[in-house]
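Novice: Below are the sequence and a predicted model for it; my questions follow.
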Amino acid sequence: MMTNYILQAQGASGAGSLQLIFLLGMILVFWLFFIRPQAKKAKEQKKFIENLQKGDRVVTIAGIHGKIQQLNEDGTISLEVSPGNYIKVAKSAISMEWSNQVNKAATAAK
């Protein structure tokens, strides 16, 4: 009777450790495929925003194309959307992906 109880107790602890390993594996996969790439992308976006300069052609997240005329200290940018027309947008509203595509197309056309 006592040996039966001991065997059952050992089997239960083995299943518990297997569940723990499975849970840790799921957390690792989640981190590798979701958290890490998103953090890397956010880091690249921050670097892109910090390196903006006057004269760069950019696209906002709303799809507005323009050329940077002025970088303001309050975190905004003055964009020239057409000759003589300017709008003020936040630096965080500049899309890295679209801006890179616009600049690649402009470089290829030259």
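Specialist: Received, thanks.
Novice: only C-alpha atoms for contact and neighbour calcs from this point on.
Specialist: Will do.
Novice: For the chain, just list every one of the helices.
Specialist: Ranges of helices within the chain are 2-30, 36-50, 96-109, based on DSSP state H.
Novice: export those to TSV and tack on mean neighbour count and distance to Thr76?
Specialist: Converted to TSV, those look like this (neighbours: other C-alpha atoms under 10 Å; distance: least, C-alpha to C-alpha, whole Å):
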stretch	mean neighbour count	distance to Thr76
helix 2-30	11	35
helix 36-50	13	11
helix 96-109	13	16
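Novice: adding another structure so you can compare the two:
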Amino acid sequence: MDLIPLILFTGALLFLMILGPMRKQKKEKNFLNQLKRGDRVITKSGLHGKIIEIVEGSETCVIETMAGKMRFEVSAISHEMSLKLNSKPNKK
């Protein structure tokens, strides 16, 4: 009788531990699918640049920086800066 709450708690904990990473993975996949030419991005290694080409078949993109053009895997992109740059600052 005392095991039922423990089993329910363990089941809920495992469910939440699986659900969190699944949500994050789904959100990241959606973000990567919405990238387009002209977006300003930051890679996971910290490189800032602008997407000038996305190669659909190979899941790579070409990012232009001030130093030149580089080819990256689309999964290497961590942030998209175009929305932050184009948004209006909040007035207090």
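Specialist: Structure's in. What do you need? Quick caveat: nothing in here was measured; it's all calculated off a predicted structure.
Novice: hang on, the earlier thing: any chance of the helices of the first structure in JSON lines, plus distance to Gln69 of the first structure?
Specialist: JSON lines is the format used below for those (distance: least, C-alpha to C-alpha, whole Å):
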{"stretch": "helix 2-30", "distance to Gln69 of the first structure": "42"}
{"stretch": "helix 36-50", "distance to Gln69 of the first structure": "15"}
{"stretch": "helix 96-109", "distance to Gln69 of the first structure": "15"}
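Novice: For Val81 of the first structure, find the nearest of these.
Specialist: helix 96-109 (14.0 Å; C-alpha to C-alpha).
Novice: just checking, what packs against that closest one?
Specialist: Packing contacts for helix 96-109 of the first structure, counted by 3 or more C-alpha pairs under 8 Å, 6 or more residues apart in numbering; DSSP states H and E, involve strand 57-59.
Novice: out of the helices of the first structure, which comes closest to Asp56 of the first structure?
Specialist: Comparing these by C-alpha to C-alpha, helix 96-109 comes nearest, at 8.6 Å.
Novice: which other residues reach that closest one?
Specialist: Gln45, Phe48, Arg57, Val58, Val59, Thr60 (C-alpha atoms under 8 Å, 6 or more residues apart in numbering).
Novice: Please apply the same query to stretch 38-57 of the second structure.
Specialist: Contact with stretch 38-57 of the second structure is made by 36-37, 60-66, 76-82, as judged by C-alpha under 8 Å, 6+ apart.
Novice: Show the buried residues in those residues.
Specialist: Thr60, Cys61, Val62, Ile63, Glu64, Ile77, Ser78, Glu80 (16 or more other C-alpha atoms under 10 Å).
Novice: Same list (these) but as CSV, adding distance to Ala12 of the second structure.
Specialist: Output for those, formatted as CSV (distance: C-alpha to C-alpha, whole Å):
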residue, distance to Ala12 of the second structure
Thr60, 39
Cys61, 40
Val62, 43
Ile63, 43
Glu64, 46
Ile77, 33
Ser78, 31
Glu80, 34
